[in-house]
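K.L.:
Starting from these lines, generate the structure:
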Amino acid sequence: MATQGAQGSGMAANPSIGFIGFGELGECLAVGLRGAGVAQLLALDLLESPVKRGWVLDRVARTGVELLPEPAGLVRCDVVLACVPPGAALDAAHRCAPWLRPDAPYVDLASVDGDTKRALAGVVGGAGRLFAGGAVTGVPAESLHRVPMLVSGPGAERAIALLAPLGMRLDPCGADPGAAAAIKILRSLLAKGLEALYVEALGAARREGLAERVLDSFCAFLDARPARETARLLVCSHVVHAARRADEMNLCAAALERAGRSPVLARAVAAVMERSAAGGVRERLGARPPATLEEALEVLAAAGAAP
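P.N.:
Below is the predicted model:
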């Protein structure tokens, strides 16, 4: 059992940390936590595949983590990090939650949506245990246990109290167990959308021998101001310039087609612009850009031009 705080607060000074699932994420966290001085790291493997079992055994050997033979061993943990694949998250919660101590938070780090995290909270809470929905927002291979995470739900405060002193970076997102996952999923639309835009635009620019020039020009635009100000600038100006920008995107799509490229994103961006223009957002403000991002989003929502 982990040692108690010097003041008798019930807080583990060097907590025992358990992993449910021990893939790449679990290994990265374990390596970092071992380096941070955590003495007791335990892992439970729920995979039935002999090949994947072999991978887990290799990771356990590399990290010196103790492999638990069954879920009952989780009672030894002060906090449990569930690092299973998305499709296995509910099964893992059903099988493991009853074996946790009531004060040991179950932190689910599976990449699932907010509704699934809420369902997981129901399973873990139904067993009388603390649940925290987690979402990894960085690269574990680079940052190990210091990888940024969002965390929400009834067990979030306890999880942060146990893990933050070890160097883990957990950003609280409120009492809703699905909030952290929802933030990550919608954030991913921005990140992956930009990724896809780079692929489509730079691929087309390369055919023209202009990839570096296009990238230099765009990066100069991005570097001109803080990222949050760029978001405000684009969304606020979108309200009054959506129609013109839709025309520009349709021209871009036509150019891509002439070059033999499929303008998937160019057409999609044009459709977003056209939806805003059709909602009459420009007329609602008398062709005056809103001053704040919140005002812009409110106008777009009222016009049915945003979700």
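
K.L.:
C-alpha only now, for contacts and for neighbours.
P.N.:
OK.

K.L.:
Can you give me every residue that contacts L197?
P.N.:
By Cα atoms under 8 Å, 6 or more residues apart in numbering, the contact set of L197 is L265.

K.L.:
State the distance from it to A243.
P.N.:
L197 is 20 Å from A243, where distance means Cα to Cα, to the nearest Å.

K.L.:
Ok, P50 next?
P.N.:
Counting by Cα to Cα, the gap from P50 to A243 is 57 Å.

K.L.:
Looking at the two, which has the bigger crowd around it?
P.N.:
Remark: of P50 and A243, A243 carries more neighbours, 21 against 9, as counted by other Cα atoms under 10 Å.

K.L.:
wouldn't T116 be in contact with G178 here?
P.N.:
Yes. Shown here, T116 and G178 form a contact pair, counting by Cα atoms under 8 Å, at 7.5 Å.

K.L.:
Before we compare anything, build this one as well:
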Amino acid sequence: EAGSSLCIGWNRLGVRSFDIKQTNLDLKAAKCAEMQDLGVEAAEDVQAAVQGADLIFSTVTADQAFDAASSAAPWLRPGAFFFDLNSCAPSTKQKSAAVIEAAGGRYVDIAVMATITSKYHHTPMLICGDHSDAALTALLALDMTPKLIPGPVGRASTIKMVRSVLVKGVEALTAECFWAASKADVVDEVAASLDASQTGMGWKAQAHYNVERMTTHGIRRAAEMREVHKTLIDLGITPDMTRGTIDRQQQFGELKISLVDFDSFEARFAAIEAAVKTE
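P.N.:
Have a look, this model is predicted:
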């Protein structure tokens, strides 16, 4: 998805690609046809795709990111950029960087910060690492819009991974909530109540508020969520997200600290960290 979206946005000649699906005889023809439709040359293997290239974009599934870097490394020309756009943990990016750098390439950590299928190569992206300044110039020349994040490889990915706790978590919570609402035939009522509860706070302010509520009322809220857990089971829904909520509310409630007198976001989370370490 990411690779094809970039190619659609660039709309340029001289791009070649290799997809692991090409090794599957049942999938190869369709994948090569897809590349051809985008004006992209279908390389026979990783070596053919990478060798001689100045810019390599790795857009694979997260579980294949390190393998992709490892398979490309032997064929890199000295000084070639290896742009790793994959949604991986910082430690995975750092492992990939070590392999690419050892082979003479220039590794760049790129975090794609929005759905890429709508804005294509103009999708917001963060970049970091030792070669970020030169990489920024190269990406701007492709009419891309990256933002440089100071720091070593992994910092851009850290921002994306931590952000995903909320973004993907909210998606999953929403699904669990409204699946239950649908089965209980109370969708409109639940939605109206949630709409009325919207605070208009930014996320940092909301987090500042939420953690105080959790440390003050976490035990009681965990008890309530156990009843929610029972409700979902009665509706025939596996309450996976609700179980996590019970655990976190219980944990914060058992810290037995008050955050009321801690005015800043930083002070509140420092107090939580200190309390967790003494458990």
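
K.L.:
re the thing from before, pick out whichever of T116 and G178 of the first structure has more residues nearby.
P.N.:
Per other Cα under 10 Å, whichever of T116 of the first structure and G178 has more neighbours is G178, with 27 against 19.

K.L.:
Just give me the match in the second structure for the more buried one.
P.N.:
For G178 of the first structure, the aligned position in the second structure is occupied by G154, per TM-score structural alignment.

K.L.:
wouldn't its match be in contact with S91 here?
P.N.:
Yes. Contact criterion Cα under 8 Å: G154 of the second structure and S91 qualify, at 6.9 Å.

K.L.:
Can you find the partner of W99 of the first structure in the second structure?
P.N.:
Match for W99 of the first structure (TM-score structural alignment): W75.

K.L.:
Is that match in contact with A53, as I believe?
P.N.:
No. Contact criterion Cα under 8 Å: W75 of the second structure and A53 do not qualify, at 9.3 Å.

K.L.:
who's in contact with the match of G178 of the first structure?
P.N.:
Applying Cα under 8 Å, 6+ apart to G154 of the second structure gives the contacts 89-91, 93-94, 109, 128-129.

K.L.:
do R243 of the second structure as well
P.N.:
Contacts for R243 of the second structure (Cα under 8 Å, 6+ apart) come out as H229.

K.L.:
show me where the second structure has strands.
P.N.:
All strands of the second structure, identified by DSSP state E, fall at 16-17, 41-42, 55-58, 81-84, 106-112, 125-128, 146-148.

K.L.:
need those in a markdown table with mean neighbour count, can you?
P.N.:
Shown next, in a markdown table, are the strands of the second structure (neighbours: other Cα atoms under 10 Å):
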| stretch | mean neighbour count |
| --- | --- |
| strand 16-17 | 20 |
| strand 41-42 | 19 |
| strand 55-58 | 20 |
| strand 81-84 | 25 |
| strand 106-112 | 28 |
| strand 125-128 | 24 |
| strand 146-148 | 18 |
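
K.L.:
can I get those strands in JSON lines with distance to Q206 of the second structure?
P.N.:
JSON lines is the format used below for the strands of the second structure (distance: least, Cα to Cα, whole Å):
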{"stretch": "strand 16-17", "distance to Q206 of the second structure": "44"}
{"stretch": "strand 41-42", "distance to Q206 of the second structure": "48"}
{"stretch": "strand 55-58", "distance to Q206 of the second structure": "36"}
{"stretch": "strand 81-84", "distance to Q206 of the second structure": "32"}
{"stretch": "strand 106-112", "distance to Q206 of the second structure": "25"}
{"stretch": "strand 125-128", "distance to Q206 of the second structure": "24"}
{"stretch": "strand 146-148", "distance to Q206 of the second structure": "26"}
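
K.L.:
mind checking which of those is nearest E189 of the second structure?
P.N.:
E189 of the second structure lies closest, by Cα to Cα, to one member of the strands of the second structure: strand 106-112, at 36.1 Å.

K.L.:
For that closest one, enumerate the helices and strands it packs against.
P.N.:
The contact analysis (3 or more Cα pairs under 8 Å, 6 or more residues apart in numbering; DSSP states H and E) places strand 106-112 of the second structure against strand 81-84, helix 90-102, strand 125-128, helix 155-183.

K.L.:
That strand aligns to what range in the first structure?
P.N.:
Aligning strand 106-112 of the second structure against the first structure (TM-score structural alignment) gives residues 130-136.
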